[in-house]
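> have a look; sequence and predicted model below, questions after that.
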Amino acid sequence: MPQDPLNRYPRPPFAKQKQSMPGATDQMDPRPDHGEKTYRGNGRLEGCATIVTGADSGIGRAVAIAFAREGADVAISYYSEHEEAKETARLVEEAGRKALVIAGDLKKQEECNALVERTIEEFGKLDVLVNNAAHQASFAKFEDISAEEWDVTFRTNIYSMFYLCQAAVPRMKPGSSIVNSSSVNATDPSASLLAYATTKGAIANFTNGLAEMIAERGIRVNAVAPGPIWTPFIPSTLGEDHVANFGANTPLGRPGQPAELAATYVLLACDESSYTTGALYEVTGGKSMI
């Protein structure tokens, strides 16, 4: 039965709330929906071996749940949010699939290489790589963005994607796919998120270029551009007033939930989209990227 997208999930204003980075799912009000009770799989990734970075919470957790319920084993890559990652693993295993939990600093090439190697050792192959790990911080003044902050943002959001693709592509077979997380900020940057927004534009460009470069190998590369999504990023990186009204400026009048993106990642990873590569799929609540 179709549901009204305007009222399917909570609408702002929300309670004012602030967390320290990187934020915790259980402390959010309302709690994000990752599809724990709603996502129904149809075997579209049956037997696939997958990596999802940033899979401890938010979009990454929703993708991991969806992939598992579609029949995939999932390597859950995360930085240091151990309890959050354990919960994602529990949900993957609850779906009857293998969960490989791997903590690591993807800013470092050797840790990206190790992630790919451990996944292949455990699962025997790698069919889908989802580059979703990200760092963001907000700044009111341009002068307040330090060189260190700029470097951390680019190394987390851009370098890790490059390192992981370089490690994965030679090991992937025709029919494999890569899905990158870009953002509405790629073309409509929030001024306070300058470093983050700049990387998201680069991710969109990288996706298109890599797709063309490796098309002859039968490996597809696409990206998803989320709009405002209700994840721990929000109360841990934005001001309380911004959090209280988060997503209100979209045509749908609310933020998206991680669960509302999962099906797009599944589509881009599975054979139903075999003629789709180099694409940027917008999931923005109607917020224009033009």
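Good, I have the coordinates. In this text the structure is predicted, and so the values were computed from the model without any measurement. Residues are numbered from 1 along each chain as shown.

> from here on, contacts and neighbour counts on C-alpha atoms
Noted.

> quick one, helices of this structure?
With DSSP state H as the criterion, the chain has helices at 58-69, 82-94, 109-123, 147-154, 160-168, 194-214, 233-237, 240-244, 259-269.

> report the buried residues of the fourth one.
Read that as helix 147-154. By neighbour count on 16 or more other C-alpha atoms under 10 Å, the buried set for helix 147-154 is Trp150, Val152, Thr153, Phe154.

> rewinding a little: just say which of the helices of the chain is most tucked in.
Of all those, helix 58-69 has the most neighbours on average by mean count of other C-alpha atoms under 10 Å, namely a mean of 29.

> can you pull out the strands in the stretch 1-150 of the chain?
Assigned by DSSP state E, counting those that start in this stretch, the stretch 1-150 of the chain shows strands spanning 49-53, 73-78, 99-103, 128-131.

> put this beside the first:
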Amino acid sequence: MNTGLEGKIVLVTEAVRNFGGITALGFAKEGADLLLASAATDEMLEQSAHQASEMGAKVVTVQCDPSDQGQVDALVQKCLSEFGRIDVLLNNPLLPSEARSLEDISFDQWREKMDLEITGSFQVCQAVLPQMVRQEWGRIISYGGLAGFRGSDAMTSASELGIIGLTRGIAREYGKYHITANCICPGGVEGAGQSHPHSFPPGERDPLPRWGTPDEVAFLAVCLASEDAGYVTGQCLLPNGGKYFL
């Protein structure tokens, strides 16, 4: 597949969490340049940047809390000053949290999760869209989770459904500018997700009774960002081994 991503600029939020890092490397492999953001600059972020650089990508790293509007604005301006454009946003907002009964969730816990996952997603998308409109081209890909479809604890289910709703709203509003918006909602993927309370481990009755791999998830993000995926928008891809059929 010719993805057409060579020379494209990809902004990745929370590039060290969940599938952010492995997906960034998938874009680098296709010849894209990267701005990798994380709320905490640490060894994992620098390791991802180093690996992508070894593949030939130009990589810039930025510390950014997506729930902070000022930091998000600075992030986008940094990307534009370094690269001059933003072609792809990989929005990677999910914060692992303990599954709790609704009556046991404090308001502060609710607000923290919604601020990071929903408000953060809104602010990052809102900040990059004007540039994509000017370019008349863009791809927004968000990582969600299977709890938004199968259900889990109320807080996780609400947040993951919010990401889906935001994605579909952007798809409907901005398609006229050749901007697509899609989300990927994995379930039962190996790695950090195996110990996650909402990971949906494989069962004997699953059509594919095994753990998925992060590379299989990252592949879908690269496909959605490609030139050939220009007619795909407002969709949720569910790599889950058949645990849930949409």
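Perfect, I can see it now. Everything numeric in this text was worked out from a predicted model, so none of it was measured.

> could you get me the TM-score between them?
The TM-score (TM-score structural alignment, normalised by the length of structure 2) is 0.91; 243 aligned residues with a C-alpha RMSD of 2.0 Å.

> that older thread, save the strands of the stretch 1-150 of structure 1 as CSV, and put in mean neighbour count too.
Converted to CSV, these look like this (neighbours: other C-alpha atoms under 10 Å):
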stretch, mean neighbour count
strand 49-53, 28
strand 73-78, 28
strand 99-103, 21
strand 128-131, 28
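
> for Lys86 of structure 1, find the nearest of these.
strand 99-103 (7.5 Å; C-alpha to C-alpha).

> how big's the offset between the closest one and structure 2?
Taken over the aligned residues, the distance from strand 99-103 of structure 1 to structure 2 averages 1.2 Å (mean C-alpha distance after the TM-score superposition for structure 1).

> same for that strand, what does it pack against?
For strand 99-103 of structure 1, the packing partners by 3 or more C-alpha pairs under 8 Å, 6 or more residues apart in numbering; DSSP states H and E come out as strand 73-78, helix 82-94, helix 109-123.

> one step back: okay, the helices of structure 1 in a markdown table with distance to Pro251 of structure 1 next?
Below are the helices of structure 1 laid out as a markdown table (distance: least, C-alpha to C-alpha, whole Å):
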| stretch | distance to Pro251 of structure 1 |
| --- | --- |
| helix 58-69 | 21 |
| helix 82-94 | 31 |
| helix 109-123 | 38 |
| helix 147-154 | 29 |
| helix 160-168 | 31 |
| helix 194-214 | 21 |
| helix 233-237 | 19 |
| helix 240-244 | 17 |
| helix 259-269 | 16 |
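
> of all those helices, which lies closest to Arg44 of structure 1?
helix 259-269 (7.8 Å).

> contacts for that closest one?
With contacts defined as C-alpha atoms under 8 Å, 6 or more residues apart in numbering, helix 259-269 of structure 1 is touched by 33-35, 39, 44-45, 59, 62-63, 66-67, 128, 176-179, 222, 224, 226, 273, 276, 281, 283.

> format the strands of the stretch 1-150 of structure 1 as TSV; extra columns: distance to Pro255 of structure 1.
Below are the strands of the stretch 1-150 of structure 1 laid out as TSV (distance: least, C-alpha to C-alpha, whole Å):
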stretch	distance to Pro255 of structure 1
strand 49-53	22
strand 73-78	24
strand 99-103	29
strand 128-131	22
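
> between those, which one is closest to Thr237 of structure 1.
Here strand 73-78 is closest among these (C-alpha to C-alpha), at 18.2 Å.
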